[in-house]
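Engineer: sequence plus the predicted model coming up.
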Amino acid sequence: MGNRDTPPAKIGWAALLSGTNGVRSLALAGGVVLHAINVYIATTILPSVVKDIGGIDYYAWNTTLFVAASILGSALSARLLISMGPRGAYIFAALVFAGGTLICALAPSMPVMLAGRLIQGLGGGFLFALSYAMIRLVFDEALWPRAMALVSGMWGVATLIGPAIGGIFAELGVWRAAFWSLIPVVALFALLAAAVLPKRNMDGGERTPLPLAQLALLTAAVLAVSAGSVSPVLARNIVGLAAAGILTALLTGAESRARHRLLPRGAFRITTALGALYATMSLLAVAVTSGEIFVPLFLQVLHHQSPLTAGYLAALMAAGWTLGSIASSGASGKGIGRAIVAGPILGLAGMVALTILMPTESGGGWLALAPICVALVAIGLGVGLAWPHLLTRVFQVAPHGEQDLASASITTVQLFATALGAALAGMVANVAGLTDPGGIAGTANASRWLFGIFAFAPILGVFTALRVVRLHSKAREGSQVSHNAGLS
């Protein structure tokens, strides 16, 4: 487990980015780049897409279906890695992703577009999860936080490329070309993977049956919220939420009885270290997703920005995420705990600011946009500060024998939270007037309610983050006591 060529003393960035480690880092980072660039391209061009082929009621479904399929890809990634090895798994994932991208580029209507996004999501989920899962396989544990920060930091690269591609093509009136431009990028990374990734799975994992029942319940819960989110009728929204609640309860029960699990033991109990970690990760992901989907639309309608500018401004959250990840990756001791708690606090400050600032229509001048930009960066920065350490602790506290499951669970949990956040965001926006009455008034009201309601996610995140820190401190104290007893 891990790359044993790296001396234990070499734990800095130089150890990660030089020699064999450097080439492997580039390959793993590439998987996330593909996934993330697509996210920002799609987010940026969606306003243009619905103007051309219609389907604004299904606006949020573009993200929900993409992420729901990514959950399946994430859960299947461990099996794919065992069956095909790192090189084969990566190439297969890239091919699936390219197929979905091709469908999106040719889509004549929103249903076809959604089908393409579904296939894209499956391939993206493979790529996303494989990139994280291989960190544990090819690097020493001392390098995990920096490797996590590097891979997570690729969202920052996507913030530079994705909105530019999407925005330029949207302004030229050829949004389909944004999808076409992705296919050569996919081919390049597939060739890189073929050249640098090992053919065989170095961890020698065993193939286990898929937790099909849990996967079906997980996906159904997301789709239930999504189905309810399309309607502006509150009663239908409540039915969708109730169905999702029932399906989630069934999922929890199925996991507790299952021989083959979707998540490691203790994942659904907030009293455990894993449960607290997953809860904090989910709440941070929900806070980002809820705003990120609709920010380009709000900026174009309420603050009269071009598609290109709106796409870049929306990507400020991801840029903040990258900065936070890199800044906190070298933290140790109590600094890690402070970074974890700072995450939801910064997220809360940003959400409250957007609740006040975003609904107020402006002429698009920087005097009005600057505070919005600061709020967007604050939300992403908070997630970035906490994220590498939350993920590293998932690896560290996973029950013995469930490390592979823990690797896949990172993306499963993140993507589930993202899909649920997207579906709930669509529900809140539609009920608050995005489609009826629509226009300036409806969009302003939708933005106010959206950011106001989702500010509760980081509020809860503060409490779960504090629990993460307390449980870790207790575990360390217990370990120290046992060590001292052994010495005596």
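Structural biologist: Yep, it's here. Numbering: from 1, shown residues only.
Engineer: going by C-alpha atoms from here, please, whenever you check contacts or count neighbours.
Structural biologist: Will do.
Engineer: just how off-centre is the longest helix seen in the chain within its chain?
Structural biologist: In the chain, taking DSSP state H as the definition, the longest helix is helix 61-106. Taking CA atoms, centre = their mean, to the nearest Å, the mean C-alpha location of helix 61-106 is offset from the chain mean by 15 Å.
Engineer: do the same with stretch 13-21
Structural biologist: For stretch 13-21 - counting by CA atoms, centre = their mean - the centre lies 26 Å from the chain centre.
Engineer: please identify the helix or strand for Pro399.
Structural biologist: According to DSSP states H and E, Pro399 maps onto no helix or strand at all.
Engineer: for it, give its distance to Ala408.
Structural biologist: 14 Å (CA to CA, to the nearest Å).
Engineer: again with Val239
Structural biologist: In terms of CA to CA, Val239 sits 31 Å off from Ala408.
Engineer: dropping in the other structure now:
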Amino acid sequence: MTRSALTAGLVAVVSLVAFEYMAVAIAMPVVAKDLGGLELYGLAFSGAMAASVIGTVLGGRWADVRGPLAPLWTGVAGFVGGLTVAGLAPSMEVLIAGRFLQGFGGALIGVALYVVVARVYPESLHPKIFSLFATAWVVPSMVGPAIVGVVTDTLGWRWVFLMVPILTVAGGLVLLRGLAGQPLSGGQAEPAPGLPGKVAWAAVTAVGAGLMQYGSDGRLPLLIAGLAVLAVALPRLLPAGTLRAVRGLPAVVGLRGLAAGAFFAAEVMVPLMLIEERGLSALAAGFALMGGSLTWSFASWLQGREIFSQMTNLRLGSAAIALGILLMGAVTFTAVPVALAYPAWVVTGFGIGLVYPTLSVLTLELSAPGEQGRNSSALQVGESVFSVVAVAVTGALFAAAGSGYWAVFAAALVMALAGLAIAPRSAKSGPATGSGPAVESGSAGAAEPSPTSLA
């Protein structure tokens, strides 16, 4: 059995998860209005995010100990089941339950796919595979809005949820065929105590991130409370030294969080700034974001063909993110031509396209057998929570400064420059020999002993 069917199945599943992530964000205002649950609007997103953090932590350990197949197919079932529940929901409360199940399933899928890549594909092919994954995430952002708009207007919002399970069954059959005969049965790590505690810390982390989300509109006590919760809980889920950018895997996880946080915090404000401050139409503002999506995909393609070294990808990509955000920040001033917004976001997209998949490749390269799930989980949790913190903090700055777009881009620029500073620490410095305990140094009592050095 060749790997072509497996690759096609993996890309199909990633594309569907990415499409639904984007589609729900677009359709949710219509959903909340129809179901009469505008007061629960935010919970539809924060609930899915909370489930995602828990699923990522659980799925990583599950895949290491039992192999990736069980969490993968459980994730597919949860993803499909959650979407079906949401699509048929008679009330906002039921829809939120479906979103929770969908988020949990999608997280299991995401971390299991990393372990599949690690165990099936030789290391030399990892750049190409993660390039395909990156493209599978980017393409829905370009074609998805039009599809979601047509489906919502003609068939109704429920089919935004219900059409994906149908497509997922087809993609799952391709994936099932590709998985046949692959070396995926059984785990590569011994069971270790402490998993319930780790999942509990994931739940606490999700609560902290949710508090920050709700506090981003100017409710400072919630913002501070969320940040305090994350300061205690998040380090338990990350490699030791992540917050100090220790060389190796900790710096990889830290750079992923900083790059994603800077990019998404800025991206949230780009269309709003271009429409409200510079008078562009929604279509014209959308073209700016589309340019970034195209260069993200192109840069991922370059990474997949190893045109540059990993260090060049990280340094050049981090510098491009910082430069693009700086240029976009300049557009907030009326003396600067608004046309600069287009090349600005093209540069930013190119930067994230180089950095993002390179860090995925490095995570597997720096992981010994039996550590791929745990380390991939840390990478994805760090990215998700750093992004939530970045968007929440910049949102609060925006409100405090009175529609202070410049404050948002300035804060995002600081994060991007911090990423550029730690990029040299993220390159692989030797053979994978394990990554040490997956907790921050100084977190007393957080480390959990394991025969395989897993937390």
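Structural biologist: Ah, there it is. No experiment lies behind these values; they were computed from the predicted model shown.
Engineer: that older thread, compared with structure 2, how much does the following helix or strand past the longest helix of structure 1 deviate?
Structural biologist: Going down the chain from helix 61-106 of structure 1, the next helix or strand is helix 110-138, by DSSP H and E. For helix 110-138 of structure 1, the mean deviation from structure 2 after alignment is 2.1 Å (mean CA distance after the TM-score superposition for structure 1).
Engineer: list the helices and strands the helix or strand following helix 110-138 of structure 1 packs on?
Structural biologist: The element immediately downstream of helix 110-138 of structure 1 (helix or strand, assigned by DSSP H and E) is helix 144-171. Helices and strands touching helix 144-171 of structure 1, as assessed by 3 or more CA pairs under 8 Å, 6 or more residues apart in numbering; DSSP states H and E, comprise helix 13-17, helix 19-53, helix 110-138, helix 176-180, helix 307-314, helix 316-328, helix 366-397.
Engineer: buried residues in helix 144-171 of structure 1?
Structural biologist: Within helix 144-171 of structure 1, the residues that count as buried by 16 or more other CA atoms under 10 Å are 144-170.
Engineer: average distance between it and structure 2?
Structural biologist: Compared with structure 2 after fitting, helix 144-171 of structure 1 has a mean deviation of 2.4 Å; criterion: mean CA distance after the TM-score superposition for structure 1.
Engineer: helix 19-53 and that helix, what's the angle between them?
Structural biologist: 30 degrees (axes from the mean of the first three to the mean of the last three CA atoms, to 10 degrees).
Engineer: wait, isn't Ala89 of structure 1 in contact with Leu81?
Structural biologist: Yes: Ala89 of structure 1 lies in contact with Leu81 (CA atoms under 8 Å); the separation is 5.5 Å.
Engineer: about what we covered before: which of Val239 and Ala408 of structure 1 has more neighbours?
Structural biologist: Ala408 (27 against 15; other CA atoms under 10 Å).
Engineer: and the longest helix of structure 1, what does it pack onto?
Structural biologist: helix 110-138, helix 176-180, helix 182-196, helix 212-229, helix 403-431.
Engineer: mean per-residue distance, it to structure 2?
Structural biologist: Mean deviation for helix 61-106 of structure 1: 3.2 Å (mean CA distance after the TM-score superposition for structure 1).
Engineer: Pro388 of structure 1: what's it in contact with?
Structural biologist: Neighbour list for Pro388 of structure 1: 145-146, 148-149, 152, 325, 328-329 [criterion: CA atoms under 8 Å, 6 or more residues apart in numbering].
Engineer: in CSV: the residues you listed, plus distance to Thr20 of structure 1.
Structural biologist: As requested, the contacts of Pro388 of structure 1 are exported to CSV (distance: CA to CA, whole Å):
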residue, distance to Thr20 of structure 1
Pro145, 18
Arg146, 16
Met148, 17
Ala149, 18
Ser152, 20
Ser325, 23
Ser328, 25
Ser329, 21
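Engineer: of those residues, closest to Leu263 of structure 1?
Structural biologist: The closest of those to Leu263 of structure 1 turns out to be Met148 (CA to CA; 19.8 Å).
Engineer: counterpart of the closest one in structure 2?
Structural biologist: Aligned counterpart of Met148 of structure 1 in structure 2: Phe130 (TM-score structural alignment).
Engineer: Leu308 of structure 1 is nearest to which of the helices and strands packed on helix 61-106 of structure 1?
Structural biologist: Using CA to CA, the nearest of those to Leu308 of structure 1 is helix 176-180, at 12.4 Å.
Engineer: which residues of structure 2 does that closest one align to?
Structural biologist: Using TM-score structural alignment, helix 176-180 of structure 1 pairs with 158-162 in structure 2.
Engineer: average separation of that stretch from the aligned part of structure 1, please.
Structural biologist: Looks like 2.4 Å for stretch 158-162 of structure 2 (mean CA distance after the TM-score superposition for structure 1).
Engineer: which residues touch that stretch?
Structural biologist: 20, 23-24, 27, 83-84, 86-88, 148, 151-152.
Engineer: just the closest of those to Ala118 of structure 2, please.
Structural biologist: Within the contacts of stretch 158-162 of structure 2, the smallest distance to Ala118 of structure 2 is 25.6 Å, found for Glu20 (CA to CA).
Engineer: the closest one maps to what in structure 1?
Structural biologist: Match for Glu20 of structure 2 (TM-score structural alignment): Asn38.
Engineer: can you give me the offset of whichever helix or strand Val481 of structure 1 is part of from its chain's centre?
Structural biologist: According to DSSP H and E, Val481 of structure 1 maps onto helix 456-487. Relative to its parent chain, helix 456-487 of structure 1 has a centroid offset of 25 Å by CA atoms, centre = their mean.
Engineer: between helix 366-397 and it, find me the angle.
Structural biologist: 30 degrees.
Engineer: quick check: buried residues in helix 456-487 of structure 1?
Structural biologist: Those would be 457-462, 464-469, 471-472, for helix 456-487 of structure 1 by 16+ other CA under 10 Å.
Engineer: on contacts alone, who are the packing partners of it?
Structural biologist: In terms of contacts (3+ CA pairs under 8 Å, 6+ apart), helix 456-487 of structure 1 is packed against helix 273-292, helix 334-357.
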